[in-house]
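In: Sharing a model that was predicted from the sequence below.
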Amino acid sequence: MSSATVKVTDESFEADVLKSDKPVLVDFWAEWCGPCKQIAPILDELAEAYGNKLTISKINIDDSPMTPSKFGVRGIPTMMLFKDGKMTSMKVGAMPKSKLVEWLNEAGVA
């Protein structure tokens, strides 16, 4: 995993995501998930590009099952945007970089 994306756990979620002073995109993923691996390099690129405006973090649902269950994650990859401690937008499934950028622009964080 690149240092561009931030690894989050059940224990660090509140501090790293909910109390962040900038918007956070959280990628709920797992080692065995093909589409999750497919979008990982795209998220790394976005983390580099938007680093000063947006934190991109990843939470492994197998290592940290409480957080995905709390937010009703049913399929992975699921990406959620958090702003000021609240989930503001969500996308499920892998998507091309152009679609992710479009989503971030629509959400007003890019």
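Out: All right, it came through fine.
In: only C-alpha atoms for contact and neighbour calcs from this point on.
Out: Fine.
In: Provide the contact partners of the lengthiest helix in the chain at residue level.
Out: For the chain, the helix with the greatest residue count under DSSP state H is helix 34-50. Residues from elsewhere that reach helix 34-50, judged by C-alpha atoms under 8 Å, 6 or more residues apart in numbering: 2, 4-5, 29-31, 54-56, 76-77, 93-97, 110.
In: Quick check: the residue nearest to the spatial centre of the chain vs residue 82, distance?
Out: Computing the C-alpha centroid of the chain and ranking residues by C-alpha atoms, centre = their mean puts residue 26 first, at 2.0 Å. Between residue 26 and residue 82 the distance is 8 Å, computed by C-alpha to C-alpha, to the nearest Å.
In: Pull up the overlap in contacts between those two.
Out: Residues touching both residue 26 and residue 82 (C-alpha under 8 Å, 6+ apart) are residue 17.
In: Using the centroid of this structure, identify the residue furthest from it.
Out: residue 32 (17.3 Å).
In: Go through stretch 89-97 and flag the buried ones.
Out: Buried residues in stretch 89-97, counted by 16 or more other C-alpha atoms under 10 Å: residue 94.
In: what about versus this one:
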Amino acid sequence: MKIKNVLLNFCAIACFLLTLFSFIYPASALSLRSPSSLTGLVELKHLAKQSVAYSTALKNPKPTLIEFYADWCTTCQAMAPTIKALHDSQSSQINFVMLNIDDPQWSEQIQHYNVRSVPQFTLVSPQGIPQKTLYGKVPKAVLANLLQQL
């Protein structure tokens, strides 16, 4: 009988805490704070399909932004809308290249550009010379400014 009472009290406290938590952090507020990983992953994969091939980017006279990414990287997924917006506005002046670090075909480029974390954004001049490398979550304004300077 005592065990039954303890379990009932435990359940009552748990329900109370869950109710309290739902008032402090409503589901709508939580969903606004972090976008769905699935949405970020879909956008990341879409960007990868839209990107310029690495070999093509090095042969044409435009500067290049190379993003080294991984599908599992939540920061890469979070950056996808920023990169998409920059791509949409500047793809006529800049090559946007995306290289998945989990794909063995890019191992030479990973070594060449000294990739140590993802996302890594490497800005390359039209002559193929790396100009600047940024890591992690980079504000859109910073990337836009660097692309304009490039």
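Out: Ah, there it is. Computed from a predicted model, the values in this text were never measured in an experiment.
In: In structure 2, what range does the longest helix of structure 1 match?
Out: Residues 74-90 of structure 2 are where helix 34-50 of structure 1 lands when matched by TM-score structural alignment.
In: how far is that stretch from where the chain is centred?
Out: Between the centre of stretch 74-90 of structure 2 and the centre of its chain there are 7 Å (C-alpha atoms, centre = their mean, to the nearest Å).
In: buried ones in that stretch?
Out: For stretch 74-90 of structure 2, a neighbour-count test (16+ other C-alpha under 10 Å) marks 74-84, 86-87 as buried.
In: Relative to residue 99 of structure 2, how far out is residue 88 of structure 2?
Out: Between residue 88 of structure 2 and residue 99 of structure 2 the distance, using C-alpha to C-alpha, works out to 19 Å.
In: same question but for residue 51 of structure 2, I mixed them up
Out: Note on residue 51 of structure 2: its distance to residue 99 of structure 2, by C-alpha to C-alpha, is 9 Å.
In: again, but for residue 52 of structure 2
Out: Applying C-alpha to C-alpha, one obtains 10 Å for the distance of residue 52 of structure 2 from residue 99 of structure 2.
In: Residue 62 of structure 2 now?
Out: The separation that residue 62 of structure 2 has from residue 99 of structure 2, given C-alpha to C-alpha, amounts to 18 Å.
In: Likewise for residue 19 of structure 2?
Out: With distances defined as C-alpha to C-alpha, the gap from residue 19 of structure 2 to residue 99 of structure 2 amounts to 45 Å.
In: Equivalent analysis for residue 109 of structure 2, please.
Out: Here the criterion is C-alpha to C-alpha. By it, residue 109 of structure 2 lies 9 Å from residue 99 of structure 2.
In: More neighbours: which of those two?
Out: Applying other C-alpha atoms under 10 Å to residue 109 of structure 2 and residue 99 shows that residue 99 carries more neighbours, namely 21 against 14.
In: For the residue of structure 1 sitting at the aligned position of the more buried one, give its distance to residue 99 of structure 1.
Out: Mapped onto structure 1 by TM-score structural alignment, residue 99 of structure 2 lines up with residue 59. The gap separating residue 59 of structure 1 from residue 99 of structure 1 is 21 Å, by C-alpha to C-alpha.
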